[in-house]
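*Asks:* this is a predicted model, with the sequence first.
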Amino acid sequence: MSRFVGRRTELGILRKRLERVDRDGTGIAVAIRGRRQVGKSRLVQELCDRSGLPYVFFTAIKGASSTEAVSLFLAELADSTLPRNPDLVPRTPPAGGWVDVLRLLAGVLPDGPCIVVLDELPWLSEQDETFDAALQVAWDRLLGRHPVLLLLLGSDLHMMQRLTAYDRPFYGRADTFVLGPLNPAETADALDLPAVDAFDAHLITGGLPGIVRRWPTGTPPMDLLRQECADPASPIFSVPEQSLSAEFANPDLARRVLEAVGGGDRTFANIAATAGSQAGALPSGTLSPLLQRMVTDKGVLAADEPLSARAGRPALYRVADSNLRLYLAVLRDAQQHIRRGRPEAAFGLVERRWATWRGRAIEPLVREGLELGAAADALPWPDVATVGGWWNRRFDPEIDLVGADRTPVASRIDFVGSVKWVSVPFDRHNLAVLRQGAAQVPGFDPETTGLVVVSRSGAELPADAVDLVWGPTDLLAVWPR
């Protein structure tokens, strides 16, 4: 099995659930959701292996019938370490479907703690609309009375949210656990890279363990990209391509909207124009709910609003996963060269687009890092609760960093700042531009509002010209390891 990277915190959370199961002698259910390739199945398999407890791990198959799914589950159950007596597990599906199968599962659970894993749970609900109710009845009457940790996994974020919603049968019965990507510090540790390279690696991989663990330890990002441009099946291409195919299989309106955003359209108007048709831009009544679903339900897009002491517009959209974002903006075009046997042309394309793409892609990470720094008292402004950016309708100026007490309309602006993620230092000219733009941010006070610089290559400024200068090492230090 491939190496396991990061996830100490997540393993600790699940181990605590196992300890409670062992102590109390009753069951605990946990619904684990997260984007595809974020490592849900690998995390749970690692828990099963390290615990040494009996377990059954069942993964549903998309498109299978309910009868096929039940048959596959029974086969997994019979071959697992779970049943006290494998002969009690029939090979032929019972007439009652999942109701009878879950009752049978309860009958073969051991007396001590054990683990039951149902992976790709939304596909089971698709196959049998009564599955959620059957699971609820079995949990309340049978399974939950045993010392079992029931782990319910799913990549369809909306369906997993619905599983535990107040109007669904399993409401109130499962803890909710959202598994995100590795953080930049975990990426740095897994790849043994210095901070400046670790952030590039994190943007390339999106913090997805499936890509990180295939990255040769210590390999600089550009060297890795050059190597991978000779391999059309490389994970940096195949993982986002598979994710795109799984979540947006058809070239429908949602796919066009995603590709418009991935191609660089950030505003509502530009997205509407690009994703429209020959008849014109998408109407607001069509695009608004679609964007809302892609942000809230699917989590594939993120929406950023200008942060200041006055409500502002417009919102800016971006692809939430930086690996998918890089694929749509750069790697997909490079992949076409690779498939035609032109690896050097592919890498040349990546080199030409990389610096510009990275300069904007790093901004959400910088904002997150400053928020973490404020929470850890690593900033001169401990009361900062949120960090965003600010822009007006003309995007002149566009301020990278705004630290405030709340969002989207702040009562106090603690600092404004600039991100310069290039190979030359932040200098006096950049400072003059920052000062001029900062003065236009609603709520900015030259007497009390600080100035912040986050620069990949440091800063060449007079002493006390700004209140805080952070480089890659400072930024990386705020993420927990």
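*Replies:* In hand now; what should we look at?

*Asks:* drop to CA atoms for contacts and neighbour counts, all remaining ones
*Replies:* Noted.

*Asks:* give me the buried positions along the longest helix belonging to the chain.
*Replies:* Using DSSP state H, we find that the single longest helix of the chain is helix 343-361. Using 16 or more other C-alpha atoms under 10 Å as the test for burial, helix 343-361 gives Pro343, Ala345, Ala346, Phe347, Leu349, Val350, Trp354, Trp357, Arg358, Ala361.

*Asks:* same check on stretch 125-132?
*Replies:* Ser125, Glu126, Gln127, Asp128, Phe131, Asp132.

*Asks:* which two of the residues you listed have the greatest separation?
*Replies:* Gln127 and Asp132 (11.0 Å; C-alpha to C-alpha).

*Asks:* quick check: neighbours shared by the two?
*Replies:* Both Gln127 and Asp132 lack any common contact, where contact means C-alpha atoms under 8 Å, 6 or more residues apart in numbering.

*Asks:* residues near Pro54, how many?
*Replies:* As a burial measure, Pro54 scores 20 neighbours (other C-alpha atoms under 10 Å).

*Asks:* hang on, the earlier thing: counting contacts, what elements does the longest helix of the chain pack onto?
*Replies:* On a contact count with 3 or more C-alpha pairs under 8 Å, 6 or more residues apart in numbering; DSSP states H and E, helix 343-361 meets helix 195-205, helix 332-339.

*Asks:* got TSV for the ones you listed, with mean neighbour count too?
*Replies:* Output for the helices and strands packed on helix 343-361, formatted as TSV (neighbours: other C-alpha atoms under 10 Å):
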stretch	mean neighbour count
helix 195-205	23
helix 332-339	19
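
*Asks:* put this next to the previous one:
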Amino acid sequence: MTQFHGRTNDLALLDRQLRLVRDGVATTPGQALIVTGRRRVGKSRLVQEFCDRSGAPYVIFQASRGRNPAAERADLTAALAQSALPGADLVAGAVGTDWNQTLRALSIAVPEQTPSIIVLDEVPWLVEQDREFEGAMQTVWDRYLSARPVLLLLVGSDLSMMESLQEYGRPFHGRAARMLVRPLDPADVREMTALDPAEAIDAFLITGGFPEIVQRWNAGTSRTTFLREQLTDPLSPLLMAGELSLLGEVPEPSHSRSALEAIGTGERTFGTIANRIGVGNPVPAGTLAPILNTLTAKRIVAVDTPLANRPDTRNKRYRIEDPYLRFWLAFLQRGIAEVERGRGDLVATRLERSWPSWRGRAIEPLVRTSLERLLPDDRLPDAEVVGGWWNRQNNPEVDLVGADREQPAATRIAFTGSIKWLETERFGQRDVESLIAGSMSVPGRDHTTRLVAVSRNGVETGLPLAASFGPEEIIAAWRS
């Protein structure tokens, strides 16, 4: 099995849940946890690693999409019978005629006095197959499993569906905590690639922190070398993971897929997305709005609004939330056919030509999130959230705005800032002047508002900045 890297915090969180079971300090002996995260982010591998390290007996069952419920129940019982749970032999050959009977077998197999772990993976597919599953899970949990020292992990990739399992009125409401598994963070990527901070951030923007892709990045390999190597292999995870991820989220060609492609290739406003999908004949707002709402609920698309002391919720900007998928849609999707015919060099050349401008935009959400993780900072008092600001014409655009709150609007603008993420140029006097000019338009900004610079290649001395940040600080934010 591939060596396991990173996930220190995730493993610690799972271990704390198991410790509640071991120590018997919770309101019930059993504990349930909903584990969710984007497809291919490594949830199943994380859970397997946790189970292996735990020392507790466990069973892991992974559902199959679109399968007959009776076949799924038979497979669950077979997995249970083959597990290391003490009562596994008691359920061998016994296939329940419904989900109540099948899940009841779990309570027979788990020990009465010592901790054990039950993992049901891809729960959304079980719910899709048979609406009886949710109610049966609640009944068996309440009557049997919660009374045993068991940790129940319900795993799934459909974020909106997994969150809905906990909604008021649903059978499992109030019975489980929730854990969101994110991709590897920039500090994990740096550790795995052994790159310097600036290059590690490039690696993060390319891989998105997806473990199966990061593991292909040999320690110390430059960005250009890695890309050229991967673009010679049509089966490389760098190429394939994007399509597989989209097939899981948006299985068939549709306006949803077209909207993703439009956003991934640079369209950011509702109007330009509608126009791109309609090829000059914009799709109606009543068609596009529900699509964007669904993609946002699934955490595929993120929506940004200007951060200032006046709300402007209609001035939205859309972006692909996952850095890897953003990279894949921008550069790799249309290059797959070229790689398959042995011309990955064409894709690499095209990518290098567009890389500086693409990276300049792609780095913005990472910088904002990283700075927010570094707060509070004595140099930036009153700053608790970090966003950006723009008007309807995108002129000016201010890369960074720090404020005391985001919703419904800020009451104090703590700082404005600019990002300059170039290979050789430092942040200098001209950049400060441009920042000051743009900041004048930010509602709520006044003469006390501080100035901040973020630069890949350093900052000139003597500039009127309250603070400056570089690649080292961005990486460090993920180890704070």
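*Replies:* Received the coordinates, thanks. This is a predicted model, so every value here is computed, not measured.

*Asks:* including distance to Phe415 of the first structure, could the helices and strands packed on helix 343-361 of the first structure go into TSV?
*Replies:* TSV is the format used below for these (distance: least, C-alpha to C-alpha, whole Å):
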stretch	distance to Phe415 of the first structure
helix 195-205	24
helix 332-339	38
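
*Asks:* out of these, the one nearest Ser238 of the first structure is which?
*Replies:* Comparing these against Ser238 of the first structure with C-alpha to C-alpha, the closest turns out to be helix 332-339 (9.8 Å).

*Asks:* the closest one vs the second structure, average offset?
*Replies:* The superposed helix 332-339 of the first structure is, by mean C-alpha distance after the TM-score superposition for the first structure, a mean 1.9 Å from where its aligned residues fall in the second structure.

*Asks:* and the angle for that helix with helix 343-361?
*Replies:* Here helix 332-339 of the first structure points in a direction 170 degrees away from that of helix 343-361 (axes from the mean of the first three to the mean of the last three C-alpha atoms, to 10 degrees).

*Asks:* contact partners of helix 332-339 of the first structure?
*Replies:* Outside of helix 332-339 of the first structure, the residues within contact range by C-alpha under 8 Å, 6+ apart are Cys229, Ala230, Asp231, Pro232, Phe237, Pro343, Ala345, Ala346, Phe347, Leu349, Val350.

*Asks:* same check, this time on stretch 416-430 of the first structure
*Replies:* Outside stretch 416-430 of the first structure, the residues within contact range by C-alpha under 8 Å, 6+ apart are 355, 358-359, 362-363, 366, 399-403, 434, 438, 449-461.

*Asks:* one more: stretch 387-396 of the second structure?
*Replies:* Contacts for stretch 387-396 of the second structure (C-alpha under 8 Å, 6+ apart): 305-308, 315, 368, 397-402, 438, 441-442.

*Asks:* next one: stretch 273-284 of the first structure
*Replies:* Leu253, Arg256, Val257, Ala260, Asp265, Ala272.

*Asks:* swap the cut-off to 10 Å and go again
*Replies:* Contacts to stretch 273-284 of the first structure, defined as C-alpha atoms under 10 Å, 6 or more residues apart in numbering, come from residues 253-261, 263, 265, 268-272, 287-288, 290.

*Asks:* which residues touch the residue nearest to Asn85 of the first structure when sequence neighbours are not counted?
*Replies:* Take Asn85 of the first structure and drop its neighbours on the chain: the residue closest to it by C-alpha to C-alpha, 6 or more residues apart in numbering is Val108, 6.9 Å away. Applying C-alpha under 10 Å, 6+ apart to Val108 of the first structure gives the contacts Leu77, Ala78, Leu82, Pro83, Arg84, Asn85, Pro86, Asp87, Leu88, Val89.

*Asks:* which among the residues you listed count as buried?
*Replies:* Leu77, Ala78, Leu82, Pro83, Val89.

*Asks:* which one of the residues you listed sits closest to Leu163 of the first structure?
*Replies:* Ranked by distance to Leu163 of the first structure (C-alpha to C-alpha), those are led by Leu77 at 23.4 Å.

*Asks:* show me where the second structure has its strands.
*Replies:* Using DSSP state E, the strands found in the second structure span residues 31-36, 58-62, 116-121, 150-156, 177-180, 301-304, 317-320, 385-390, 397-403, 413-420, 450-455, 467-469.

*Asks:* tell me roughly how far the first one lies from the first structure on average.
*Replies:* Put plainly, it is strand 31-36 of the second structure. In the superposition with the first structure, the average deviation recorded for strand 31-36 of the second structure is 0.5 Å (mean C-alpha distance after the TM-score superposition for the first structure).

*Asks:* can you check which part of the first structure that strand sits on?
*Replies:* Taken onto the first structure by TM-score structural alignment, strand 31-36 of the second structure occupies residues 28-33 there.

*Asks:* and the third one, by the same measure?
*Replies:* Using TM-score structural alignment, strand 116-121 of the second structure lines up with residues 114-119 of the first structure.

*Asks:* what of the fourth one?
*Replies:* Counting by TM-score structural alignment, strand 150-156 of the second structure pairs with residues 148-154 of the first structure.

*Asks:* mean distance, the matching stretch to its aligned residues in the second structure?
*Replies:* Comparing stretch 148-154 of the first structure with its match in the second structure after superposition yields a mean distance of 0.3 Å (mean C-alpha distance after the TM-score superposition for the first structure).
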